[in-house]
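J.: Sequence below, structure please.
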Amino acid sequence: MFQKLLKNLMLVGLLATIASCDSQPTQISTDEPTAPPTGKALVIADVSNNPAKKIKRYQPMADYLAKNLSQFDIGIGEVKVAGDLETISSWLKSGEIDIYFDSPYPAMRVSQLSGAQAILRRWKDRTPDYYTIIFTMGDRDINSLEDLKGKTISFDEPNSTSGYMLPAAYLIEAGLNPVEKNSAADTVGENEVGYVFSDDDENTIQWVISGKVAAGALDIGTFEEIPPQSRAAMKVLAETEKVARHIVMVRPDMNPEMVAALKTILLEMDKTPEGKEVLDIFEDTAKFDEFPPEASFQRMRELYEQVENR
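T.: Model (predicted):
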């Protein structure tokens, strides 16, 4: 009796299972497996302390360039972010990265260390070039750069174009003697212009206003962002010459034909909807162009060497 009941229960369960299977349509995948990309990687790079943010902005550019350089056996675009210029230089020299973007001063340093070559100007933030404002407060008895002798000026940071190279070179060409100090409280010789690094433009502004330093150096864009009322209380002592906002550098051993193709792609990007979309993501870049006379690569190198060879 018990065995008969058990068999009936097993039969009912089997029938229920079959019915359940019949009621569910069979799922058959029609998607073909995606083939992995073939070819070499094109690697673009920059220096940043926020790699995730940089990669998000750079990856579409890497993908775009890789797609348009397939004739050179390029199959994929990659982004690498370094913590310092020495690492970037090492990567360029070894061929680990192909393209690097930066402002003139760090670009010059990287070129010197790696042999990388500059090929184009980049209109980062839709700006072709920029310059530095050297300023103080209007109520101070400082009316010229000569009046900075024996006093201290604030720069941004050691790898900055507008916050170090341009103002330092300007002081040198004006016949002054800029000398780095450990702090704003250090003694400055009567024939020196002491300088300290604030590590941030906001710090430079506050240090000038508070009197911690006699003057400061800011790029024109940041200076114009100071609230009008505060800016009206300031006095501009000098404006440096303009230099390229950003530079495109390529590894020293890149095939000349690939360099030429890369230049053509970058120069044409702003002329297509897809290219414009990628440029917008790429830190609001307007376009790429050749170096004009007023922002020539050679002049930037001269300014760099004045600062480095002191």
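
J.: From now on I want contacts and neighbour counts done on CA atoms only, so please keep to that.
T.: Noted.

J.: top helix in this protein by residue count?
T.: helix 2-23 (DSSP state H).

J.: From the chain's centroid, how far away is it?
T.: 69 Å (Cα atoms, centre = their mean, to the nearest Å).

J.: Which residues outside the helix or strand just after it are in contact with it?
T.: The helix or strand immediately downstream of helix 2-23 is strand 40-47, counting by DSSP states H and E. Applying Cα atoms under 8 Å, 6 or more residues apart in numbering, the contact partners of strand 40-47 are 54, 58, 62, 65-66, 73-85, 88, 96-102.

J.: One more, please, to line up against the first structure:
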Amino acid sequence: MPMFKRIILCFVFSLTWLTASWAQAETLNLGTLNEGIRGQMRIFEPLLTYLEDELEDYGISEVRLVVHPSTQLMAEAISRKEVDIFIDSPMVVAKVAQLSGGVPFLRHWKDGQASYYAVIFTHVDSGITSLDDLRGKRIALEDYDSSSGFIVPAHMLLTAGLRIKKLRAPTSSHNGEEVGYFLTYNDKNTMFAVAAGRADAGATNQRNYLDLMEARPDEFRVIAISERFPRSVLMHRPGLPEALLDELRYTLKVMSTSKNGQSVLKNFQNSAGFDEFAAGSKRTFAPIFEILQDLEDAGIN
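T.: The predicted model follows:
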């Protein structure tokens, strides 16, 4: 950006914008959790390009994607100001917020959905009709950083008065009153484990379960459904300049009102848009933080 333009912009904005954070604000870093960056880049590229174009006049010359494989590494990156905005499922965002001091500020309608819920399901021939029937059984869960694939269903089991224990391997012997679990690291693996009889039950979100029922009707049954939670959430790092945050909030919220914005949203996770939390951020996340605390108290994190 030419120096004269940068100086003019500095005078247009508030004094907050004139701090050392200006240099950092020239590049806006969006973060998400995943094992590989190439696939995520294909997903996020439409949004990154759109934000670069829309925020150019506000001092943003580049919008980059930062990918880390775990909540701990993402929180550390946010604390180092290497990630400005983090986008992921609500439980994962809450975990990162606890570790980094980040603040959830917008809801993302991923796959056109404002909210979603987790289901625990089993094969119709398993003889299992309730959570209590899982005592001494094994359940397939995705991974520790999955909202609907681990965090929410694990809490559902605890709330039902069940204790859960990690198995060394899916085939490890298991008996007693505890529910044994193993990690599949992928929703499809979870469904296959239940279908193949390697697990007595599994957990996923309702969209994946409906897809499973469409592909293999009458083979599975749901034995428990969670409360609804925001489908996807944006969180900002502590200390992000208010002027930039306000402009970013506005830019994201009005995307769905233009043809270009709608096209970008469609190509980015089949989104319907971004909006505020109807009940406010604090009230929305209070029960989510309680879930994380309950899991921590039970030694599950």
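
J.: Quick check: TM-score for this pair?
T.: The TM-score (TM-score structural alignment, normalised by the length of structure 2) is 0.83; 277 aligned residues with a Cα RMSD of 2.5 Å.

J.: rewinding a little: of the contacts of strand 40-47 of structure 1, which qualify as buried by neighbour count?
T.: 54, 58, 62, 65-66, 74-82, 85, 88, 96-102 (16 or more other Cα atoms under 10 Å).

J.: in structure 2, which spans are strands?
T.: Here structure 2 has its strands, by DSSP state E, at 27-33, 62-68, 85-88, 103-108, 115-116, 118-123, 138-141, 164-166, 179-183, 201-205, 220-225, 229-230, 232-236, 274-275.

J.: could you redo those as CSV and give each row distance to residue 253 of structure 2?
T.: Listed next are those as CSV, based on distance: least, Cα to Cα, whole Å:
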stretch, distance to residue 253 of structure 2
strand 27-33, 17
strand 62-68, 18
strand 85-88, 15
strand 103-108, 9
strand 115-116, 17
strand 118-123, 27
strand 138-141, 34
strand 164-166, 41
strand 179-183, 36
strand 201-205, 26
strand 220-225, 30
strand 229-230, 16
strand 232-236, 12
strand 274-275, 5
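
J.: Which one of those strands lies nearest to residue 261 of structure 2?
T.: The closest of the strands of structure 2 to residue 261 of structure 2 is strand 274-275. By Cα to Cα, the value is 11.1 Å.

J.: Give the aligned range of the closest one in structure 1.
T.: In the comparison with structure 1, strand 274-275 of structure 2 aligns to the range 288-289 (TM-score structural alignment).

J.: Quick one: closest of the strands of structure 2 to residue 290 of structure 2.
T.: Nearest of the strands of structure 2 (Cα to Cα): strand 229-230, 13.3 Å.

J.: looking at structure 1, where would I find the counterpart of the closest one?
T.: Taking TM-score structural alignment, strand 229-230 of structure 2 hits residues 243-244 over in structure 1.

J.: Mean per-residue distance, the matching stretch versus structure 2.
T.: By mean Cα distance after the TM-score superposition for structure 1, the fitted stretch 243-244 of structure 1 averages 1.0 Å away from its aligned residues in structure 2.

J.: which residues touch that stretch?
T.: So stretch 243-244 of structure 1 is contacted by 103-104, 121-122, 128-131, 291, 294-296, 300 (Cα under 8 Å, 6+ apart).

J.: repeat that for 10 Å
T.: 103-105, 120-124, 127-132, 161-162, 166, 291-297, 299-300, 303 (Cα atoms under 10 Å, 6 or more residues apart in numbering).

J.: can you pull the contacts of residue 196 of structure 2?
T.: residue 123.

J.: Show me what it lines up with in structure 1.
T.: Correspondence of residue 196 of structure 2 to structure 1, assessed by TM-score structural alignment: residue 210.

J.: how near is residue 174 of structure 1 to residue 168 of structure 1?
T.: 10 Å (Cα to Cα, to the nearest Å).

J.: Between these two, which has more neighbouring residues?
T.: The neighbour count for residue 174 of structure 1 versus residue 168, taken as other Cα atoms under 10 Å, is higher for residue 168 (26 against 11).

J.: Residue in structure 2 paired with that one?
T.: Residue 168 of structure 1 maps onto residue 154 in structure 2, by TM-score structural alignment.

J.: Can you name the residues that contact its match?
T.: So residue 154 of structure 2 contacts 120, 141, 144, 147-148, 162-164, 181, 203, 291, 295, 300 (Cα under 10 Å, 6+ apart).

J.: Same check on residue 94 of structure 2?
T.: Per Cα under 10 Å, 6+ apart, neighbours of residue 94 of structure 2: 71, 88, 100-104, 233, 235, 285-286, 288-289, 291-292.

J.: Can you tell me what it aligns to in structure 1?
T.: Match for residue 94 of structure 2 (TM-score structural alignment): residue 108.

J.: same deal with residue 261 of structure 2?
T.: Looks like residue 261 of structure 2 aligns to residue 275 there (TM-score structural alignment).

J.: before we move on, what about residue 38 of structure 2?
T.: Checking TM-score structural alignment: residue 38 of structure 2 goes with residue 52.

J.: What of residue 242 of structure 2?
T.: In structure 1, residue 242 of structure 2 lands on residue 256 (TM-score structural alignment).

J.: Kindly report the same for residue 68 of structure 2.
T.: Counting by TM-score structural alignment, the partner of residue 68 of structure 2 is residue 82.

J.: Contacts only, for that match.
T.: Here residue 82 of structure 1 is in contact with 45-51, 88-89, 91 (Cα under 10 Å, 6+ apart).

J.: Residue 79 of structure 2 is in contact with residue 86, isn't it?
T.: No - at 11.9 Å, residue 79 of structure 2 does not count as touching residue 86 under the criterion of Cα atoms under 10 Å.

J.: And for residue 201 of structure 1, the neighbour number?
T.: If we define neighbours as other Cα under 10 Å, then residue 201 of structure 1 has 21 of them.

J.: roughly how far apart are the residue minimising distance to the centre of structure 2 and residue 167 of structure 2?
T.: Among the residues of structure 2, residue 89 comes closest to the average C-alpha position under Cα atoms, centre = their mean, at 1.6 Å. Computed as Cα to Cα, the residue 89 of structure 2 to residue 167 of structure 2 distance reads 26 Å.
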